[in-house]
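Colleague: return atomic coordinates for the entry below.
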Amino acid sequence: MKKMTYDLSQIKNISDNDPDFIKMMVDTFVKEMPVDLERLAAAVVEEDRVNVHRFAHKMKPSLELFGLKSHEHAHNLEIWGKEDIQKDINEDFMILHQELENTLIELKRDF
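Modeller: Reported below is the predicted structural model:
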């Protein structure tokens, strides 16, 4: 069996394992993350530091809540967007993008 990219243990913990709450959280994640990811992608391509910071900052708590390792890459993007550092952020974005795409597929399949 393939290991899932996501981990719902935090959501289960805060909801006392309430299936309706878990489903609502998953539905919200599946609905909102593609939009935020698309906006983040556009900001990365345009090297728009303000919006890279904005969308990475917005996405990071949800990535953490769903147990995605890519929250670390969102953090790197967030820092790049806020500080004037010279760094190629494409790898961080690609890792975040790939894990999030896989997670969205898995969540749609599982819920």
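
Colleague: for the rest of this, base every contact and every neighbour count on C-alpha atoms.
Modeller: Fine.

Colleague: which of the helices or strands spans Lys108?
Modeller: Per DSSP states H and E, Lys108 falls inside helix 90-110.

Colleague: got it, and Glu72?
Modeller: Per DSSP H and E: helix 71-82 holds Glu72.

Colleague: now for the longest helix along the chain, which elements pack on it?
Modeller: The residue-count maximum for a helix in the chain (DSSP state H) belongs to helix 19-45. Taking 3 or more CA pairs under 8 Å, 6 or more residues apart in numbering; DSSP states H and E as the contact definition, the neighbouring helices and strands of helix 19-45 are helix 9-14, helix 49-65, helix 90-110.

Colleague: before we compare anything, build this one as well:
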Amino acid sequence: MDSNSLQLIEYSYYEQVKRYLNDPQNATPQDWAAYTSRMDAGGLLDRSKVKIIKTYFYNKETETMSKLWWKLEDLEKQAYLKIITGEEPIDYFDDFVDIWYKEGGRKITDEVRDEINKNTEKN
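Modeller: Coordinates of the predicted model:
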């Protein structure tokens, strides 16, 4: 494998996995995590009883999304910042959800649900 062709993050994982494989007894926790998350996790998923559900709404944008999504994302960022900085209590999240729905989130949710139902009926 030519490690020069890897992106920076891929190269970092590559080096960590290599260190773990070369000397697992002296590997760092990060080396172990890089190895486990890339090598063991795939096998676990393959052997698991995970039910794969076909996605009926993926990478699409509803009419309302194209108009209001930026506003809802900004609202979300502001709410999270207020909660994280302590300006608002954790319960403020419930208020944020109510505002999000009123500002267009409910309409987007309904549009997505309608699209999923429409596509589900076709299959």
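
Colleague: can you give me the TM-score here?
Modeller: Here the TM-score for the pair of chains, by TM-score structural alignment, normalised by the length of the first structure, is 0.33; 54 aligned residues with a CA RMSD of 3.7 Å.

Colleague: one step back: so the helix holding Glu72 of the first structure versus helix 19-45, what angle?
Modeller: 40 degrees (axes from the mean of the first three to the mean of the last three CA atoms, to 10 degrees).

Colleague: which other helices and strands contact helix 71-82 of the first structure?
Modeller: helix 49-65, helix 90-110.

Colleague: one more time with 6 Å, if that's ok
Modeller: helix 49-65 (3 or more CA pairs under 6 Å, 6 or more residues apart in numbering; DSSP states H and E).

Colleague: show me what counts as buried in the helix holding Glu72 of the first structure.
Modeller: Of the residues in helix 71-82 of the first structure, His71, His73, Ala74, His75, Asn76, Leu77, Glu78, Ile79, Trp80, Gly81 count as buried by neighbour count, 16 or more other CA atoms under 10 Å.

Colleague: how near is the spatially most central residue of the first structure to Asp110 of the first structure?
Modeller: Residue closest to the mean C-alpha point of the first structure, counted by CA atoms, centre = their mean, is Leu63 at 4.0 Å. In this view, Leu63 of the first structure and Asp110 of the first structure are 17 Å apart by CA to CA, to the nearest Å.
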